[in-house]
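J.: only geometry, no sequence info:
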């Protein structure tokens, strides 16, 4: 994961006008798990980056992104129209049919323990990738 990719999560966290501590903690956790330093993560909150070509990500990376952005939307317990619109655009840029977002939201919001069945969810989500 690059800093610009982490920026997608930061932009989503900022979209409702308030970045909660839970959102910050999740973004830090994701950044650290992907080899970014504390400085890289802090910089992502301070800078605005142009989102790169998300279509170049591997299918696994695309899934992880979609999973993380929906998880981040869930963290404050509320869904905002702006968040959904932003995530739908990200899904489209990654090559997903935008319906993938609603599938993920339904699964992740309804099952707080979805991480236990993350591989099965991944197989279902990959069906939403639009193949040329």
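T.: Right, received. Where do you want to start? Quantities reported herein were computed from a predicted structural model and do not represent experimental measurements.
J.: From now on I want contacts and neighbour counts done on CA atoms only, so please keep to that.
T.: Will do.
J.: Please enumerate the strands of the protein.
T.: Counting by DSSP state E, the chain has no strands to list.
J.: any idea how far the spatially most central residue of it is from residue 131?
T.: Centroid-nearest residue in the chain: residue 69, 2.2 Å away (criterion: C-alpha atoms, centre = their mean). Distance, residue 69 to residue 131, using C-alpha to C-alpha, to the nearest Å: 22 Å.
J.: same deal with residue 80?
T.: 30 Å.
J.: neighbours around the residue lying closest to residue 7 once chain neighbours are set aside, how many?
T.: Once flanking residues are discounted, residue 7 sits nearest to residue 44: 5.5 Å by C-alpha to C-alpha, 6 or more residues apart in numbering. Residue 44: 22 surrounding residues under other C-alpha atoms under 10 Å.
J.: Okay, one more to line up with it:
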């Protein structure tokens, strides 16, 4: 549960980074919350007061990949990409142990429509080349 709260706090922080919490961003956040069994009430509290974002460098690789994927997905959700969002995503990628090349590699493959599990597995494997512990 702690892991999903951190991921949600990260996504909420990104959604707020451009000064506008767009409805499509909220939908992505709600989807992540549902997948982690976070109640609507708990999510609303997190939206009002996100948890501090820490310990990203201590997570398993698969969690780091999921975080990076979801951060990029959220950034693209409203079809308007602000410089502040790009900088935030790049900073998070770095905090997760990914080189900038990983962000650039993954970016064009992330779409609001979910990818097949096989496509995600292939991207997860490919990005390992850009991950440093």
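T.: It's in. In this text the structure is predicted, and so the values were computed from the model without any measurement.
J.: Just give the TM-score of the two.
T.: Overlay of the two chains. TM-score (TM-score structural alignment, normalised by the length of structure 1): 0.89; 129 aligned residues with a C-alpha RMSD of 1.6 Å.
J.: ok, now which ones touch the aligned partner of the residue nearest to residue 7 of structure 1 in structure 2?
T.: Residue 44 of structure 1 maps onto residue 46 in structure 2 when the alignment is built from TM-score structural alignment. Residue 46 of structure 2 makes contact with 5, 8, 9, 12 under the criterion C-alpha atoms under 8 Å, 6 or more residues apart in numbering.
J.: remind me, longest helix of structure 2?
T.: Taking DSSP state H as the assignment, the helix of structure 2 that covers the most residues is helix 61-77.
J.: which residues of structure 1 does that helix align to?
T.: Going by TM-score structural alignment: helix 61-77 of structure 2 matches residues 59-75.
J.: got the contact list for that stretch?
T.: 9, 12-13, 22-23, 26, 54, 79, 83, 87, 91, 94, 101, 104-105, 108-109, 122, 125-126.
J.: on that earlier part again, relative to residue 50 of structure 1, how far out is the residue nearest to residue 7 of structure 1?
T.: 12 Å.
J.: Now for those two: what residues contact both?
T.: With C-alpha under 8 Å, 6+ apart, residue 44 of structure 1 and residue 50 have common neighbours residue 4.
J.: picking that back up, measure the residue nearest to the centre of structure 1 to residue 57 of structure 1 for me?
T.: For residue 69 of structure 1 relative to residue 57 of structure 1 (C-alpha to C-alpha), the value is 15 Å.
J.: Which residue of structure 1 sits opposite residue 16 of structure 2 in the alignment?
T.: Aligned partner of residue 16 of structure 2 by TM-score structural alignment: residue 14.
J.: and its match, how many neighbours does it have?
T.: 15.
J.: do the same with the one 5 residues further on
T.: A count of nearby residues for residue 19 of structure 1, using other C-alpha under 10 Å, gives 16.
J.: and the closest residue in space to it that isn't next to it in sequence, what does it touch?
T.: Nearest residue to residue 19 of structure 1, sequence neighbours excluded (C-alpha to C-alpha, 6+ apart): residue 13, at 5.5 Å. Neighbour list for residue 13 of structure 1: 19, 20, 23, 72, 73 [criterion: C-alpha under 8 Å, 6+ apart].
J.: which of these count as buried?
T.: 19, 23, 72, 73 (16 or more other C-alpha atoms under 10 Å).
J.: Quick one: residues contacting the second one.
T.: Contact criterion C-alpha under 8 Å, 6+ apart gives 13, 72, 75, 76 as the residues in contact with residue 23 of structure 1.
J.: tell me which of these is nearest to residue 30 of structure 1?
T.: residue 72 (10.5 Å; C-alpha to C-alpha).
J.: I'm done for today, thanks for sticking with me.
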